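In: Following is a predicted model, sequence given first.
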Amino acid sequence: MKDERIIASIDDGHHNGKGQLIGKGGDVTSFISPTLIMHGAYSSFGSASQNPDVAEFKTANADGQDEYFTVFQRLRYGEAEHMIDTQNQDYLLSEANRVFVHSMLHRMGLSGQKVELVTTLPIRRYFKKSGNLDQDYIDARNENLKKSVIPMNGDEPVEIVSVTQMPESFVSYLSLLIKYQNNKGQGRISIDSEYLNKDILILDFGGQTLDVGVVSRGQLQTKKCETFEGVGMLAVNELLADELRSYRKNLDRLELDNIISTGKFRPSKQSDAEHDVSNIVQSCINEVYTNGIEKIKARFPMHDFHLILGAGGPLVSISHLVKQLIPEIQIVEDPLMSNSNGGLKYLLKKKAKASDSEIA
């Protein structure tokens, strides 16, 4: 285990995980992995060494007993039914989530490293409705992630020495407020004052939730924020799978993601012929998101804000609908990575030298 501490940020969503760190050359490096994890070792299907798309790990459960998990990058036929359901609030405190976060850190090249980690939480799991921190939940999540996870391929484990939780949507705001510049391998942090003196509404579209953050003059207004559960791409996937089930029953999440992004579907694997199902895709997206967005518009009048920001990976697929419903919205430059990027910059800023804003 190396003594140097690496700062890493992971937005470990219910749909996929997004990670960022500062690479050796000083640039921000991004990683993404689908949230596909199974109880047990892959040997129940075959040898993990013969499948480059899986990684096996073990960790201790609540009783102190070893528990094995397999993390997937893509699925083979019949494997989808064995995946752990990540579409629930308990997932973020589970052994499965712990293993998934550690697997992300290994994919980010941090095997054997000591890591200072920042991760994200939906606003209403970070704050209570009173606006106060849900400290018990935050502490439980931090302790869960810091527990040891052993890779079964012989790699050294990652040691998470500290965990910082950040509320989603607010970290997307921080991705704009905090600027990072790589100056010949030396990182410099600065603040973009354009985002300091405005009332800003942030809509963060996730896999399981739609988070609404309100920032006024640089401060998060915790009592005004909200999380809409079940308004995310996982719900779109479920609707789409149901619509297409008469053609094929074995549709895994990665194939559904591709259908959503392209609007194309192969009714039979025995043929390369594709059908245009873009109307079906759009109908599923409309059903999941329209009511949620209309509720937001009723609760948060758009004209009360200087700026409406949109963030989150689903915007890659649903931006057309969102812009129809909220013409004023401005989508951040990289909506998929905005939460992870804001978390990384936040922790880098905390580490920056106060005298010259350089990162040691």
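Out: Perfect, I can see it now.

In: contacts and neighbour counts: CA atoms only from here.
Out: Noted.

In: can you pull the contacts of the closest residue to Ile285 other than its chain neighbours?
Out: Among residues not flanking Ile285 along the chain, Val236 sits closest, at 5.8 Å (CA to CA, 6 or more residues apart in numbering). Counting by CA atoms under 8 Å, 6 or more residues apart in numbering, Val236 touches 284-285, 288.

In: For the residues you listed, give me a markdown table that also has neighbour count and secondary structure.
Out: As requested, the contacts of Val236 are exported to a markdown table (neighbours: other CA atoms under 10 Å; DSSP: H, G, I helix; E, B strand; the rest coil):
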| residue | neighbour count | secondary structure |
| --- | --- | --- |
| Cys284 | 21 | helix |
| Ile285 | 24 | helix |
| Val288 | 18 | helix |
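
In: count of residues packed around Ile191?
Out: Burial of Ile191 is recorded as 14 neighbouring residues (other CA atoms under 10 Å).

In: With Ala273 instead?
Out: 11.

In: With Ile150 instead?
Out: Residues lying near Ile150 (other CA under 10 Å) number 19.

In: Please identify the helix or strand for it.
Out: Using DSSP states H and E, Ile150 maps to strand 149-151.

In: again with Ser9
Out: Using DSSP H and E, Ser9 falls in strand 5-12.

In: Give me the helices and strands touching whatever helix or strand comes next after that strand, please.
Out: Proceeding N to C from strand 5-12, the next assigned helix or strand is strand 16-22, under DSSP H and E. Helices and strands touching strand 16-22, as assessed by 3 or more CA pairs under 8 Å, 6 or more residues apart in numbering; DSSP states H and E, comprise strand 5-12, strand 28-34, helix 95-107, helix 338-351.

In: okay, pairing it with this:
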Amino acid sequence: MKRQLLPIGQDDGHDTIKTCFGYDAATGKYHYGYHKSKASAGIQQVMSVGSQHSSAYETEGQQFTVAGGQALLKTMDTRVVNYPTSDLNRVLVNHALADVGLGGQELYLVTGMPVDQYYRESAPNTELIERKIESLSKPVTRIGAGAPMAKIVRQKVVSEAIAAFYDSYISHDGTLNDAIAQIIDRRPVAVMDFGGKTLDLAVVIEKVKGVYGEKSGTENIGVLTLMTKIAARIKSQFNLSNDPPAAYVEEAMRTKQYEFFGEMHDVSGIVETACREYLAEAQSFFVSKVGDGSDLGAVIFVGGGAALIRSALGDDAFADVFRGRRIIAEDPEYANARGMWKFANFIVREEDRTIEVPAVDEAVGGRAKKLAA
């Protein structure tokens, strides 16, 4: 007897874990999970009001507490080289899977890595990819009461920017997006992914034949760098002693208001200036790889940073980076996760998402059905 694994796409980024775990044809909406990549080492005592699941976990002898909405909880910096294969990453991934209701289910999980980590000399970095798969195969247990953990049975790792291209190229039902297909048939299409730690650029070869390695790459100027700059300027301008928490800075980027001492203050000038300075850095990186981009059919802008910058400066913000055809992905912060979900559903072979059920399991299942009847 064979059993299908549940295909899941998860963008396990340095700032946020975004999970795509299905599509509702009735509403035309994808099912998402959104969890900040924030955890503290050890067991943190956070007083709760009402009953809540424990957010404390153990893996490989290490204990972590995942932060929920606790903006003032001191958390670990994810902007480290070994993050994709770390105990911290493994805990955050498993917490997010359980929290969206996938506990106990058998998964085919697709995750990603930035362009510069996924590729080595234009070929997939097999060693690092295998290390990440091995890391996420290790068990994570919850300390205390809560939902069961999901079962990661099989995995695939893809380049994050390429996943975002698949999101634009493939529809929810596996058919191709005609508009994107017509462009990629004639010209390369670039994807700029404004992530937490990194800014990724991937240039997809015509007819989706691969990636132009010399025109693709990664800069360590993700949105966390932008938020740090905004936080420093808010602290300085308003003569604050405390460092503005990241969650509050992110809110300020969306609203252009920052609250301290119980009062709202206009920070639109700080936010807009910092965003334009950041886009100047992004444009410089873009030019270093593809020049003016005149030979590109389009550039697709994705990532949580793209969503934040658009909220601060509007849809025309990315004209500062590329003057040609610009496509801002719908819900750009989820583009990678959606693309990974589509990869799992429509590109991975069905037999690779199928497992053999041992005869003893089948027999136990049959007895259970009889007892239930």
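Out: Received the coordinates, thanks. Keep in mind that what you see is a predicted model, and the values were worked out from it rather than measured.

In: TM-score of the superposed pair?
Out: Put the two chains on top of each other and the TM-score (TM-score structural alignment, normalised by the length of the first structure) is 0.85; 331 aligned residues with a CA RMSD of 2.3 Å.

In: Redo the contacts of Val236 of the first structure as a markdown table? Include distance to Val149 of the first structure.
Out: Shown next, in a markdown table, are the contacts of Val236 of the first structure (distance: CA to CA, whole Å):
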| residue | distance to Val149 of the first structure |
| --- | --- |
| Cys284 | 38 |
| Ile285 | 37 |
| Val288 | 36 |
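
In: coming back round to it: after superposition, how close is the strand holding Ser9 of the first structure to the second structure?
Out: On superposition with the second structure, the mean distance recorded for strand 5-12 of the first structure (mean CA distance after the TM-score superposition for the first structure) is 1.0 Å.

In: So for that strand, what gets flagged as buried?
Out: Buried residues in strand 5-12 of the first structure, counting neighbours by 16 or more other CA atoms under 10 Å, are found at 6-12.

In: Of those, which is the nearest to Leu220 of the first structure?
Out: Checking these against Leu220 of the first structure by CA to CA gives Asp11 as the nearest, at 19.2 Å.

In: so who does the closest one touch?
Out: By CA under 8 Å, 6+ apart, the residues touching Asp11 of the first structure are 17-19, 119-120, 339-340.

In: Where do the strands of the stretch 251-373 of the second structure begin and end?
Out: For the stretch 251-373 of the second structure, applying DSSP state E, counting those that start in this stretch gives strands covering 257-260, 263-266, 298-302, 326-328, 354-356.

In: host element of whichever residue in the first structure pairs up with Val66 of the second structure?
Out: Structural alignment (TM-score structural alignment) places Val66 of the second structure against Val71 in the first structure. Applying DSSP H and E as the criterion places Val71 of the first structure in strand 66-72.

In: burial count for the aligned partner of Gln330 of the first structure in the second structure?
Out: Following TM-score structural alignment, the counterpart assigned to Gln330 of the first structure within the second structure is Ile327. The tally of other residues near Ile327 of the second structure (other CA under 10 Å) stands at 16.

In: Quick check: closest non-adjacent residue to Ile327 of the second structure.
Out: Leaving out its chain neighbours, the residue that sits closest to Ile327 of the second structure by CA to CA, 6+ apart is Ile300, at 4.7 Å.

In: for the counterpart of the one you found in the first structure, what are its contacts?
Out: Alignment note (TM-score structural alignment): Ile300 of the second structure maps to Leu309 of the first structure. Contact analysis of Leu309 of the first structure by CA under 8 Å, 6+ apart lists 200-203, 329-332.

In: Would you confirm that Val290 of the second structure contacts Lys215?
Out: Yes. The pair Val290 of the second structure / Lys215 is scored as a contact, 5.8 Å apart, by CA atoms under 8 Å.

In: Buried ones in the strand holding Val71 of the first structure, by neighbour count?
Out: Judged by neighbour count (16+ other CA under 10 Å), strand 66-72 of the first structure contains these buried residues: 67-72.

In: Next secondary structure element downstream of the strand holding Ile150 of the first structure?
Out: Criterion used, DSSP H and E; the element after strand 149-151 of the first structure is strand 159-167.

In: according to the alignment, that following strand goes to what range in the second structure?
Out: Counting by TM-score structural alignment, strand 159-167 of the first structure corresponds to 151-159 in the second structure.

In: Kindly report the same for stretch 281-292 of the first structure.
Out: Taken onto the second structure by TM-score structural alignment, stretch 281-292 of the first structure occupies residues 271-282 there.

In: mind checking what Thr35 of the first structure lines up with in the second structure?
Out: Match for Thr35 of the first structure (TM-score structural alignment): Ser37.

In: how many other residues sit next to that match?
Out: With neighbours defined by other CA under 10 Å, the count for Ser37 of the second structure comes to 26.

In: Over to Gly109 of the first structure?
Out: With neighbours defined by other CA under 10 Å, the count for Gly109 of the first structure comes to 11.

In: ok, now how distant is it from Glu4 of the first structure?
Out: The gap separating Gly109 of the first structure from Glu4 of the first structure is 14 Å, by CA to CA, to the nearest Å.

In: What segments of the stretch 51-200 of the first structure are strands?
Out: Here the stretch 51-200 of the first structure has its strands, by DSSP E, counting those that start in this stretch, at 54-60, 66-72, 114-121, 149-151, 159-167, 178-183, 186-191, 199-205.
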